[in-house]
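A.B. asks: sequence and predicted structure are below.
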Amino acid sequence: MTIPLRQECPPGACDCRREILLQDPAGDRRVLMLNKQEEKRLLERIEAVASLADLRHMERKLFQLLGITLRIEPGPFEVRTVRGFIIKVDEQVGLCRQVRSSIPAAVRRCLERHPEISYALLNERDLFNGL
C-alpha cells in the first residue's frame, strides 16, 4: 500500500519547490506524504494536545516522520497572550506555505484552549521559577 503524495500547488501560489524534490533521487520526500487528508488529521491532533509533554512529543514525531521542524518559544518581550509566543515551522523543500502557516495556527488554538500549556512553556524558561 502506497501513501498518495501531496498534490501539486497551483503555479505561483506556493514556494514549496516540490518539483525540485521529486527530481532529486536522494531527496527526503517524507514531507510529500502530508497530503490534504493527512494534513487535516495532523491539525486535529495538534489541536487535541492536552499537555506540554504531549506537545513536545508532537514536535519530535513531526521531525521523525515528516522531517518538519516546529519551534515554539516565548517571544523576546512580554508574553501576555498566546500571540506572544513564537511558533514557527522551518522552511524546507516540498513543504507548502499553507502547511507552514496552518500548523502554527493549530498550535495557537491549542494554547488558547489549554492555558496551562502556555504556563508550562514559560516555566521551561524559568520565567515562573521561585514563584
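C.D. replies: Yep, it's here.

A.B. asks: when you work out contacts or count neighbours from here on, use the C-alpha atoms and nothing else.
C.D. replies: Will do.

A.B. asks: helices along the protein, start to end?
C.D. replies: 18-23, 36-47, 52-61, 97-113, 115-124 (DSSP state H).

A.B. asks: mind checking which of the ones you listed is nearest Glu91?
C.D. replies: For Glu91, the closest of the helices of the chain is helix 97-113, at 7.5 Å, according to Cα to Cα.

A.B. asks: so which bits of that closest one are buried?
C.D. replies: Under the neighbour-count criterion of 16 or more other Cα atoms under 10 Å, helix 97-113 has 97, 100, 103-108, 110-112 buried.

A.B. asks: presented hereafter is structure B, for comparison with structure A:
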Amino acid sequence: MTMPPFPIRKECPPGACDCKRESLLEDPQADLRILRLTKEEEKRLLERIEAISTYAELMRIGQRLEEQLGVSVSIAPGPNEVRTVRGFQIVLGERPGLCRKTRQSVPAAIRKCLDRHPEIAFAILNAHDLFAEQ
C-alpha cells in the first residue's frame, strides 16, 4: 500500500461505512483525489455550500467538486411535485472512497442553501423546463 504525497481522509470505524477506502489505496492505478477530502476539508466544503447565494455559485461548486475530487453532483426535481426542497433529488455520484457520511451531508447542506435562497430552487426548476414558456 503506497501512501499518496498529500494528507488523506482517515478511515471510518469498521462496519460504519461502505467507502472501500482500503481497496482504493491498494490499487496503484486508482484515482485518489476523493481521499483529499479530509474531515476538516469536508467541514469547510459544507460551510461553503451553505453560504451559496446564487444558482451560478451552486453550479460552480458542483463543477469544482467534479474537477478536484471526481465527484459528480446531480440536482433535479423529483418525479412528483416539488413543494419544498425535499422534492429535489440531490445525488452524489457513486465513487470508491466517498464516505457514506459525505454522501449524506453534502445533499443536506445543499438543501439548507435552497431553504435560505428559494430563488436558487426556482432557477433549478427553470433549468429543468418546469417554468419554461410554452
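C.D. replies: Great, that's in hand. Please read all numbers here as calculations on a predicted model, not as lab measurements.

A.B. asks: quick one: which of the helices of the first structure is nearest Thr69 of the first structure?
C.D. replies: Among these, helix 52-61 comes nearest to Thr69 of the first structure, with 7.2 Å by Cα to Cα.

A.B. asks: returning to what we had before: the helices of the first structure: which one's closest to Glu78 of the first structure?
C.D. replies: helix 115-124 (10.7 Å).

A.B. asks: will you turn the helices of the first structure into CSV that also has distance to Glu91 of the first structure?
C.D. replies: Output for the helices of the first structure, formatted as CSV (distance: least, Cα to Cα, whole Å):
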stretch, distance to Glu91 of the first structure
helix 18-23, 12
helix 36-47, 16
helix 52-61, 15
helix 97-113, 7
helix 115-124, 23
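
A.B. asks: so where is stretch 29-47 of the second structure in the first structure?
C.D. replies: Mapped onto the first structure using TM-score structural alignment, stretch 29-47 of the second structure spans residues 26-44.

A.B. asks: distance from the matching stretch to the middle of the chain?
C.D. replies: Distance, stretch centre to chain centre, for stretch 26-44 of the first structure: 11 Å (Cα atoms, centre = their mean, to the nearest Å).

A.B. asks: buried residues, it. List them.
C.D. replies: Of all the residues in stretch 26-44 of the first structure, those buried under the rule 16+ other Cα under 10 Å are 29-34, 39, 42-43.
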